[in-house]
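Q: no sequence for this one, just the structure:
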């Protein structure tokens, strides 16, 4: 009887041990799964917030207006004034994919810049584009890494801001007219897009 009792108790303990091990494994797997789901959800939320921030910044931009009169017209642009092209840039909502009419093609030095707005707020990174004529009067042609003073108001707080040149090249820059693909609004003399941000119409 004692042997049978001891055998029964041993069997019970073994079964309880197995049961505990299985429960722990299931809990761990469940925790790992929940952690992965939470990480994925956090990344999705972060991506959505980044897109919202980008849209908010674009909405505040004002790249259209009267073209400067002191710009040198391009002699042989890939997209002549009056021709049409598809915009591939996303400077403004409703811009990408819109059919544009070239309002002007000019030869100058073009800059991508980063700066802190004079009105305060977060630093603007890699703003595209400003041109040589958008810099403070008397500024020499700049190179990547140079510090310049902006003399244009594409975004509130840009005028008079000190900027770092992230990229610079000399070539053709375009002003374009187009109709927004999102709200149908007509945009006139949007400044600026580069040749790489335009595509020829399909024939």
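A: In hand now; what should we look at? Predicted, not measured: the structure shown is a model, and the values here were computed from it. Numbers count the residues shown, from 1 in each chain.

Q: could you use CA atoms for every contact and neighbour count after this?
A: Will do.

Q: most centrally placed residue in this protein?
A: residue 54 (5.7 Å; Cα atoms, centre = their mean).

Q: and that one, how far is that from residue 125?
A: Going from residue 54 to residue 125 by Cα to Cα, to the nearest Å gives 11 Å.

Q: packing partners of whichever helix or strand residue 191 is part of?
A: Per DSSP states H and E: residue 191 is located in strand 186-194. Other elements packing on strand 186-194 under the criterion 3 or more Cα pairs under 8 Å, 6 or more residues apart in numbering; DSSP states H and E are strand 124-131, strand 162-179.

Q: output those as TSV; include the columns mean neighbour count and distance to residue 90.
A: TSV is the format used below for the helices and strands packed on strand 186-194 (neighbours: other Cα atoms under 10 Å; distance: least, Cα to Cα, whole Å):
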stretch	mean neighbour count	distance to residue 90
strand 124-131	18	10
strand 162-179	21	13
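
Q: got TSV for those, with distance to residue 29 too?
A: What follows is the helices and strands packed on strand 186-194, written out as TSV (distance: least, Cα to Cα, whole Å):
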stretch	distance to residue 29
strand 124-131	42
strand 162-179	47
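
Q: comparison target, given below:
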């Protein structure tokens, strides 16, 4: 009678071992699938992150272009050629009137690397200014350029950055009569020029370019 009891116990033990082994194999088979699913989700997240990064860079580039367009919107590149009465002609400019020069450091994209004819050269203090147009709209920041003689009632002494003055210039719509803050000031020679822009526009008597924006034509 003792031997059958041992057989029953052995049979139960084997059955238990087989069930445990089966459960173990089931877990092993399930885990890789879970890992694969998790990996796929992580990969999708990474791809979405990469796409978002690309879009951010593209948007940033477009915003920069929009800012450039807004900055120069309403800019009248040509002028009548009239200059303030008290603006002194340069006695010995680097680029003489009638000579050619290359615009190598342009303050507007359509002026970059084009050849210009010098039609006027003047010694003065030149400023970059920020102002709110009298016609409304967004504030214009760091406009290039305004000469000292285009500021109203400021005397002969150059202004310092941070000072304010009323503009008596019409380079851009809404500029004349606006209150401007001086952003930078430099004593130099400024030039009035004729040129053909990169988009084919014939520009006459453009005011102003500074000496540092020009290079000799080779």
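A: Great, that's in hand. Please read these numbers as outputs of a predicted model, since none were measured by experiment.

Q: TM-score for the pair, please.
A: Laid over one another, the chains give 0.90 as their TM-score (TM-score structural alignment, normalised by the length of the first structure), with 201 aligned residues with a Cα RMSD of 1.8 Å.

Q: in the first structure, what stretch matches stretch 140-150 of the second structure?
A: Mapped onto the first structure using TM-score structural alignment, stretch 140-150 of the second structure spans residues 124-134.

Q: what sits up against the matching stretch?
A: Stretch 124-134 of the first structure is touched from outside by 71, 91, 108-117, 139, 141, 150-152, 166, 191-193, with contacts defined as Cα atoms under 8 Å, 6 or more residues apart in numbering.

Q: and residue 17 of the second structure, how many neighbours?
A: For residue 17 of the second structure, the tally of surrounding residues (other Cα atoms under 10 Å) stands at 12.

Q: helix/strand/coil for the counterpart of it in the first structure?
A: Aligned counterpart of residue 17 of the second structure in the first structure: residue 3 (TM-score structural alignment). Judged by DSSP: H, G, I helix; E, B strand; the rest coil, the three-state class of residue 3 of the first structure is helix.

Q: next, work out how far apart residue 3 of the first structure and residue 131 of the first structure are.
A: Counting by Cα to Cα, the gap from residue 3 of the first structure to residue 131 of the first structure is 95 Å.

Q: repeat for residue 73 of the first structure
A: 14 Å.

Q: same deal with residue 37 of the first structure?
A: Counting by Cα to Cα, the gap from residue 37 of the first structure to residue 131 of the first structure is 46 Å.

Q: which parts of the second structure are strands?
A: Along the second structure, counting by DSSP state E, strands occupy 88-89, 100-103, 115-131, 140-147, 151-152, 164-167, 179-196, 202-210, 214-216.

Q: now for those, which one comes closest to residue 72 of the second structure?
A: Ranking the strands of the second structure by proximity to residue 72 of the second structure (Cα to Cα) places strand 140-147 first, at 8.8 Å.

Q: average gap between the closest one and the first structure?
A: With mean Cα distance after the TM-score superposition for the first structure, strand 140-147 of the second structure departs from the first structure by a mean of 0.6 Å once superposed.
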